[in-house]
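Undergrad: what follows is a predicted structure for the sequence shown.
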Amino acid sequence: MALRPVQVNIKALDASAVGRFWAEALGWSAYSPGVVTYVGPAGGPVWPDPVFVCVDVIPVPELKTTTKNRVHIDLATTSAAHQAELVARLRALGATPADVGQGDVPWTVLADPEGNEFCVLEPREVYRDTGPIAAIVVDCADPRAMVRFWGEAMDWTLHAVTDDQAVFRSAKGGGPYLEFLRTPDVKTVPDRVHLDLLPYPGDDKEAEVARLRALGATDLDVGQGDVPWTCLADPEGHEFCVLAPS
């Protein structure tokens, strides 16, 4: 048994507007089957996408705080010209420069129209085949501890681990990396951005949830009520959801 990341969940006051922004940013399409806005490759909604980790924007009544999100998206570029063009296009769409203490770096840090931080990376060979999302990045205190939990929680392959970083990617290749980066800050507010995981067809969701609890996950009440998914937190408190297979 194992789980796979299928989408990045972003909370927003205006889910439709934030969904449209991310669709334009990624060169994908925004689909609104209900109150949520799902952002995935063009050509009609496919869920789960067989390659990419997509974006799901859900409406909430609260504004984002000024605290930096502990989960963010890194966008891939293919050249310096592409990076500059993408940054300019994103700013025209409503992105704003963000200072998260990055200093003088070759990537550009921006925030979407509701303040969710993300990075536009300089060209890197490692991300040449990821699609528009190079990596989903999670701030953490102990990357090695994250490997012990997430390496068992999901079926992605561990590519590298040090005291400062742990890197996973789907065993199928293609799609983004999932990276845990050591940072000095600690979690102080609920996550505005989190991962959603999905069991494989034929696997039992409740058995998967029980397995995660045995690995150190804890139950989380975010006011979700009676829903078909389960809200959990990893050993460092990062929120995530286990979705029900459709």
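TA: On my side now, so go ahead.
Undergrad: use CA for all of it now, contacts and neighbours both
TA: Fine.
Undergrad: so residue 140 touches residue 180, yeah?
TA: Yes. Between residue 140 and residue 180 a contact is recorded at 6.3 Å, counting by C-alpha atoms under 8 Å.
Undergrad: what's the overlap in contacts for the two?
TA: residue 146 (C-alpha atoms under 8 Å, 6 or more residues apart in numbering).
Undergrad: residue 210 belongs to a helix, doesn't it?
TA: Yes. Judged by DSSP: H, G, I helix; E, B strand; the rest coil, residue 210 forms part of a helix.
Undergrad: that one: how many residues sit nearby?
TA: Applying other C-alpha atoms under 10 Å, we find 11 other residues in the vicinity of residue 210.
Undergrad: for residue 1, same thing?
TA: Using other C-alpha under 10 Å, residue 1 is surrounded by 15 other residues.
Undergrad: starting at the chain centroid, how far to stretch 155-168?
TA: Computed by C-alpha atoms, centre = their mean, to the nearest Å, the chain-centroid distance of stretch 155-168 equals 16 Å.
Undergrad: where exactly do the helices run in this structure?
TA: 15-26, 80-92, 143-153, 205-215 (DSSP state H).
Undergrad: so for the second one, what gets flagged as buried?
TA: Read it as helix 80-92. Using 16 or more other C-alpha atoms under 10 Å as the test for burial, helix 80-92 gives 83, 86-87, 90-91.
Undergrad: check it against this one:
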Amino acid sequence: MGTRLVQITMKARDEAAVGAFWAQALGWDLSSEGPGVINLEPKGFVYPDPVAVVIDLVSSPEPKTVKNRVHVDLATRSKDHQAEVVARLTELGARPADIGQGDVDWEVMIDPEGNEFCVLDWHDPERDTGPIASVVVDCADPRAMARFWGEATDWALHRVDDQSAVLRSSLGVGPYLQFLRTPDPKIGWNRVHLDLRPYPGDELEVEAARLQSLGATAIDVGAIPWKVLADPEGNEFCLLTPS
């Protein structure tokens, strides 16, 4: 049946502070499943549900040293709304960022720990996504990434060309998943990564083997109840236990 993209995991030196920022930025609830982990999800959300890709903040002493290869784009409804969102996020501790984007209609910002994100321009055609319009992954080959992630998950391909590929849950709800061609090489472990979860009744080992047959690589991180793999371009992701 495939897997589902259920959450984004972000490393944070101060997970409580970064979690508080994103909870206010998105209007989501904040909770904790244990020491060093902050969970963010929409109010009244029943996990997992494709209407949202939730966020986990995990404590890590490692400093951020390079641009993240995974970021989120925030949705806006109008030019005035975009300005309101930018102003509100600035009050919460975000700052504008120059990553070489040039003169564009969207705003590039960083959160209190320097994690990049975009506040989209109001002309973006994606609608009804919730506050996160899309999850964006930098890559070298959008077509190859679309093939892998399309087969790896139950997400449907909406469009693809040499510069980008866009997928969305096959149910037509929630944010989009975009693979965007960039010239930047991958350096070290990704500080932000995707988490997939098999469906109830599926077997973790069987699904891990299927993903490897599609081009994923297994990563040995010791005895943990889930699997860590990397996609064909080396982006780490977690395959969680079926639920």
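TA: Yep, that arrived. Computed from a prediction, not measured in an experiment: that's the story for all the values here.
Undergrad: any idea what the TM-score is?
TA: TM-score of the superposed chains, computed with TM-score structural alignment, normalised by the length of structure 2, equals 0.96; 242 aligned residues with a C-alpha RMSD of 1.2 Å.
Undergrad: correct me if wrong: residue 72 of structure 2 contacts residue 115.
TA: No. The criterion here is C-alpha under 8 Å, and residue 72 of structure 2 misses it with residue 115 at 9.6 Å.
Undergrad: distance of the most far-flung residue of structure 2 relative to its centre relative to residue 86 of structure 2?
TA: Largest separation from the mean C-alpha position in structure 2: residue 80, at 26.1 Å (C-alpha atoms, centre = their mean). Distance of residue 80 of structure 2 to residue 86 of structure 2, given as C-alpha to C-alpha, to the nearest Å: 10 Å.
Undergrad: circling back: highest average neighbour count across the helices of structure 1?
TA: helix 15-26 (a mean of 21; mean count of other C-alpha atoms under 10 Å).
Undergrad: burial count for residue 184 of structure 2?
TA: 11.
Undergrad: for structure 2, which strand is longest?
TA: When structure 2 is parsed with DSSP state E, its longest strand is strand 3-12.
Undergrad: show me what it is packed up against.
TA: If you count contacts as 3 or more C-alpha pairs under 8 Å, 6 or more residues apart in numbering; DSSP states H and E, strand 3-12 of structure 2 packs onto strand 54-59, strand 192-198.
Undergrad: once aligned to structure 1, how far is that strand on average?
TA: With mean C-alpha distance after the TM-score superposition for structure 1, strand 3-12 of structure 2 departs from structure 1 by a mean of 0.5 Å once superposed.
Undergrad: which residues touch that strand?
TA: Counting by C-alpha under 8 Å, 6+ apart, 18, 48-50, 52-61, 113, 152-155, 191-199, 207 sit against strand 3-12 of structure 2.
Undergrad: okay, the angle between that strand and helix 204-214?
TA: Interaxial angle, strand 3-12 of structure 2 versus helix 204-214 (axes from the mean of the first three to the mean of the last three C-alpha atoms, to 10 degrees): 90 degrees.
Undergrad: can you give me the angle strand 3-12 of structure 2 makes with helix 142-152?
TA: 120 degrees.
Undergrad: quick revisit: ok, the buried residues of helix 80-92 of structure 1 vs residue 102 of structure 1, which is closest?
TA: residue 87 (16.6 Å; C-alpha to C-alpha).
Undergrad: wait, doesn't residue 69 of structure 2 sit right on residue 138?
TA: Yes. Using C-alpha under 8 Å, residue 69 of structure 2 is in contact with residue 138, at 5.0 Å.
Undergrad: where's residue 202 of structure 1 relative to residue 64 of structure 1, distance?
TA: 37 Å.
Undergrad: between these two, who's got more neighbours?
TA: With neighbours defined as other C-alpha under 10 Å, residue 202 of structure 1 and residue 64 compare such that residue 64 has more, 19 against 8.
Undergrad: thought that one was touching residue 117?
TA: No. Assessed by C-alpha under 8 Å, residue 64 of structure 1 is found out of contact with residue 117, at 10.9 Å.
Undergrad: quick revisit: present the helices of structure 1 as TSV; the columns should include distance to residue 103 of structure 1.
TA: Listed next are the helices of structure 1 as TSV, based on distance: least, C-alpha to C-alpha, whole Å:
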stretch	distance to residue 103 of structure 1
helix 15-26	24
helix 80-92	17
helix 143-153	23
helix 205-215	37
